[in-house]
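Asker: below are the sequence and a predicted model for it; my questions follow.
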Amino acid sequence: MLKIALVFLTGLFFLSLRPYCCGCSNILVVPMDGSHWINMEIILRELHIRGHNITVIHSAKSWYIPNNSTFYTSITRRMMEDEADKNFYNKMVLKVMECRKSWTFMHTFCQNDLIGSMLGQGNKILAGATAEILDDPVFIKKLQDTKFDLMLTDPGLPIGALLGSYLKLPMVFNVRWINTGEAHFTIAPSPLSYVPVSGSELSDQMDFLERTKNLLHYLHNLAQQHFIINPHYSDLLQRHFPPGSDLMSLQLAADIWLIRTDFVFEFPRPTMPNVVYIGGFQCKEAHPLPAELEDFMQSSGDHGVVFMSLGTLVSALSCETMEAIAAAFARLPQKVLWKFVGEKPSSLGNNTLLVKWLPQNDVLGHPKTRAFVAHGGTNGMYEAIYHGVPVVGLPLFFDQFDNILRLKVRGAARMVEAGSLTEESFLEALKDVLETPSYSNNMKRLSQLHQDLPMSPMDTAVFWIEYVIRNKGAAHLQAAGFSLPWYSYFCLDVAVFFIIITAAAIWASVTAYRNLFCHKSRRKRKAE
């Protein structure tokens, strides 16, 4: 009896060591490249640890997604990245800087026009790449035979959503953006009176003029979606999907939206049952730095270190701007650690160390780090919040202006315009953030709120992915409103009904009154 008990307990022990998974499911993944892949890769590694089999469809010419991996199987197809050029984004920065020289009310519309033009070109390529996949019966048969349990995709590339819908797979989005704009604005009710449209550079406290601007941005984005983006997919949808299908309805059919935001950072707004917030899931405790970097950090003494990085896509600003930044850094008592690619500025001070790569999360988590000079990418902003490091924002394009604005509203950041940056203006912003305690205190408060959760964002993300696998979807969490025509959604048909009823009642009343008045008039004339 004792032996049986020991065998039973030993079995339980080894079972407890085995990672929990939903029958070791097959997960098909269509990611985005660039900084988006950094987010996706973290989730995929966690899913692999839990025993899931992962297949990733990506471009053979991806910037960051490797063809050979120990934790997923690669399938290469033509994607948008085959047509893209990293230098394109550097050129875009210069155009955005020109836009920002215009009237303040108008420069956001100028920027949105640039982004709209880019979206139009990009979605034309994406529609073609998707058509090549769906028109390949051998490839589609191979995917069908694999019997995937889930499509996990970043809908910034709609290929994943279209392919998942075509294969009739349960679908989870790892998302901040879809191909038409900001994801939260797409999935959840967004009253324009207090929910700022992405790209508007507005907060949730808007006066009349700002609400007017917000409405105009919404209409501008709507026009881009219907007249610039959607037409590229019409032929594809007609050939491969049921009549009446459109891109937006296929995207809205996703079971769970893992949105990479947190209301410590995002302005409060309405949400939906199938929206799960995982903002900052990539953040973690800092690891020790390499010896050379650690020595540099320690050499800063009590003054500490200022850290600067412009992210994964844009490697450099204009030479004049770089010289102004370097000169301002040279006048600081702090040491400066600058992630930099390009020609070394001539005004670089002895206190500044240029490096091509470094572990950003570990640097931000170092006790010597006093401020973060950043372009405002979402990953960097959440890492700054997690580690409580105030920000000097140097936004360049996309959502970066809105991201810096959110921290600025919360008193944890300063914003500097890259196009009009001078040595003095940049130095003033740096000194303000470094010497005014409220910036650091406010960011540490955000960090405390961000980490005060019942469950980590990563565990939350994995739970909901496995939830969809276990239950073969999450249709019970999807709102019926997405299947309604627009006039029913806004109850315009009901409004028209009541208008007709009211008009009929008024007409009947007026007619009855006129008939009664005329009848009395005729009786009076007869009596006379």
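Answerer: Structure's in. What do you need?

Asker: from here on, just use CA atoms for contacts and neighbour counts.
Answerer: Fine.

Asker: how about residue 86, what does it touch?
Answerer: If you count contacts by C-alpha atoms under 8 Å, 6 or more residues apart in numbering, residue 86 has them with 313-314.

Asker: grab the most central residue of the chain for me.
Answerer: residue 176 (2.0 Å; C-alpha atoms, centre = their mean).

Asker: wait, what's in contact with that residue?
Answerer: Taking C-alpha under 8 Å, 6+ apart, we find residue 176 in contact with 156, 182-184, 259-261.

Asker: distance check, it against residue 160.
Answerer: According to C-alpha to C-alpha, to the nearest Å, residue 176 and residue 160 sit 15 Å apart.

Asker: residue 323 too?
Answerer: For residue 323, the distance to residue 160 (C-alpha to C-alpha) stands at 43 Å.

Asker: OK, contacts around residue 323?
Answerer: Counting by C-alpha under 8 Å, 6+ apart, residue 323 touches 345-348.

Asker: in strands only, show me these.
Answerer: Counting by DSSP state E, no part of the contacts of residue 323 is found in strands.

Asker: residue 488: which of the contacts of residue 176 is nearest?
Answerer: The nearest member of the contacts of residue 176 to residue 488, counting by C-alpha to C-alpha, is residue 184 at 21.7 Å.

Asker: this is the comparison structure:
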Amino acid sequence: MYVSPFRLKMPPRGSVTLLLFFSIMFLSWRIGHGGKILIVPLEGSHWVNMDILIKALHSRGHFVDVVRTNKSWYIKDDSPHYKTVTVPVTEAFNPDFINPILERIIDTERGGSSFLNFASLQVEMFTAMFNIHGIMCKMATKMFEDKDLMNSLKEREYDLVLTDPAWGAGIMLAHALKLPLVYNVRWITSGEGHLAVAPSPLSYIPMTGSGLSDKMTFMQRVKNVIFYVIWQAQDVFLIDPQYQAVCDKFFGPEVRYSDLLKGADLWLMRVDFVFEFPRPTMPNVVYMGGFQCKPAEPLPEHLEEFVQSSGEHGVIIMSLGTFVSELPADMTNEIAAAFAKLPQKVIWRYKGDRPASLGNNTLIVDWMPQNDLLGHPKIKLFVAHGGTNGLQEAIYHGVPIVGLPIFFDQYDNLLRLKERGGAKILTLNAVDKDDNFLKAIQEVLNEPSYRMNMQRLSRLHRDTPMKPMDTALFWIEFVMRHKGAAHLRTESYRLPWYSYHSVDVVLSFLATVAAITFPSLLFFRCVCLEKCLKRKVNKK
């Protein structure tokens, strides 16, 4: 029998036992020192990225519990990475709630850009937001009224609460349990997260929905201020009062929901400055944009065969995210007909009825491995709705975009890539007119600058000292080790608006100047009048 001269000697049995012992000790130490984290997530695409963070925390030995409702849309009750805390509710954020709203928004968007349509869209969005936060407040009330549930959560002695603050239930729960609070954040209940935690000059910080960049003319700055007022009015009159009512009931009126919202220990922002416009920030804001992105893995066999069959022309992929499963039939047929005229193959994530004009080059799927497809060398273009997750993956892999924004922040997200030369935006009311959709795709495919710009953004995004996920994990564990991060929190959120903007100081200066100046002027006026009177008397 041939024995290789390079064969390693087996260690003695005692060494194997010792190695096994230390391995068990190491794993036991990791398990014993793992933290306990309570997570209050959102549904839909927000849950998709939170789930990735949960898996990473679990892989580091942390124990994770996830608060969900019994009517949860995306959050499953059984998972190897977390255990669930289920809150029974009568209504929840799910397809039955969101689909009618989306249908009305799409109909309004297709009506054009008149003032009436704009006003209708704002009313629709305000109504939806009011109802969503109402559902969340009912869920929070249900939690706080359940004494057994609250006692059970307190007994588990969590190290922190991790929540997405676009809904406020997790914020109030952290206060009730007296735990450090960490955000996985882009949006808060009152709008974009930075507006609550960092200075945000309206001269170059565009408001969500304004469709503006950081370079504004005078009239655009006027528009930006108007949108700021709209957002503030929505918060003051529709959103904050609902959460404040819950705080009043369970914590007392001295606890202000707005203070709880702004008082988080750490804000893990799901953007970076490759994507976001440069702006002021704060020490407890940590940027982890693209933390969910990773190198592409091999495609399933049927998809790989389809992609390879595209030859030199390559493949276009299209997805409108987790919320939008289908579009109006006439628009769908227009999109399908445009795809049929292209030499590229198309993979389209779509759940509606099969379009009558669908070409042989188009494959419709219920689900697709989006990240793995974007990382495939044959992918030439991504048709996307403008959600943050998809755009970050496109940046990571350097794939240009044709954007079809539908609602909320999607147009603003796409605008950031358009300003950097990596995307072209097409509004819904323009899709089925004059072959606009086909022309937009051909422009992005045939103009090399789109791909070159996205690849440049990809290089910038990847050129960091730590991967975004590693950064996020470090700071979560930092808060766990130090029982919070109070030294990073500014006191600005405790100040009333007039103190924050030094209005009281300016008024006191003006009052002091007036107090000094007015008596002097009065004295000189009296002296002058007396002299005038004397002159008149002398003349007589």
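Answerer: Received the coordinates, thanks. Note that the structure is predicted; figures quoted are calculated from it, not measured.

Asker: mind checking the TM-score on these two?
Answerer: TM-score for the superposed chains, counting by TM-score structural alignment, normalised by the length of the first structure: 0.94, backed by 526 aligned residues with a C-alpha RMSD of 2.5 Å.

Asker: please enumerate the strands of the stretch 401-528 of the first structure.
Answerer: Here the stretch 401-528 of the first structure has its strands, by DSSP state E, counting those that start in this stretch, at 413-415.

Asker: ok, now the stretch 301-450 of the second structure?
Answerer: Secondary structure of the stretch 301-450 of the second structure (DSSP E, counting those that start in this stretch): strands at 315-319, 345-349, 362-365, 379-384, 401-403, 423-425.

Asker: how close does the fourth one sit to the first structure?
Answerer: The one in question is strand 379-384 of the second structure. Compared with the first structure after the fit, strand 379-384 of the second structure shows a mean deviation of 0.3 Å (mean C-alpha distance after the TM-score superposition for the first structure).

Asker: okay, and that strand goes to which residues in the first structure?
Answerer: Mapped onto the first structure using TM-score structural alignment, strand 379-384 of the second structure covers residues 369-374.

Asker: contacts for that stretch?
Answerer: Taking C-alpha under 8 Å, 6+ apart as the rule, stretch 369-374 of the first structure contacts 304-311, 363-364, 380, 384, 389-395, 433-434.

Asker: wait, residue 465 of the first structure touches residue 172, no?
Answerer: Yes - using C-alpha atoms under 8 Å, residue 465 of the first structure is in contact with residue 172, at 6.7 Å.

Asker: what touches both of these two?
Answerer: In contact with both residue 465 of the first structure and residue 172: residue 256, using C-alpha under 8 Å, 6+ apart.

Asker: hey, which of the strands of the stretch 301-450 of the second structure is tucked in deepest?
Answerer: Mean neighbour count, computed with mean count of other C-alpha atoms under 10 Å, is highest for strand 401-403 among those, reaching a mean of 30.

Asker: ok, average deviation of that strand from the first structure?
Answerer: After superposition onto the first structure, the mean distance of strand 401-403 of the second structure to its aligned counterpart is 0.4 Å, using mean C-alpha distance after the TM-score superposition for the first structure.

Asker: which strands or helices does that strand pack on?
Answerer: Strand 401-403 of the second structure makes packing contacts with strand 379-384, strand 423-425, helix 436-446 when contacts are defined by 3 or more C-alpha pairs under 8 Å, 6 or more residues apart in numbering; DSSP states H and E.

Asker: that strand aligns to what range in the first structure?
Answerer: Using TM-score structural alignment, strand 401-403 of the second structure lines up with residues 391-393 of the first structure.
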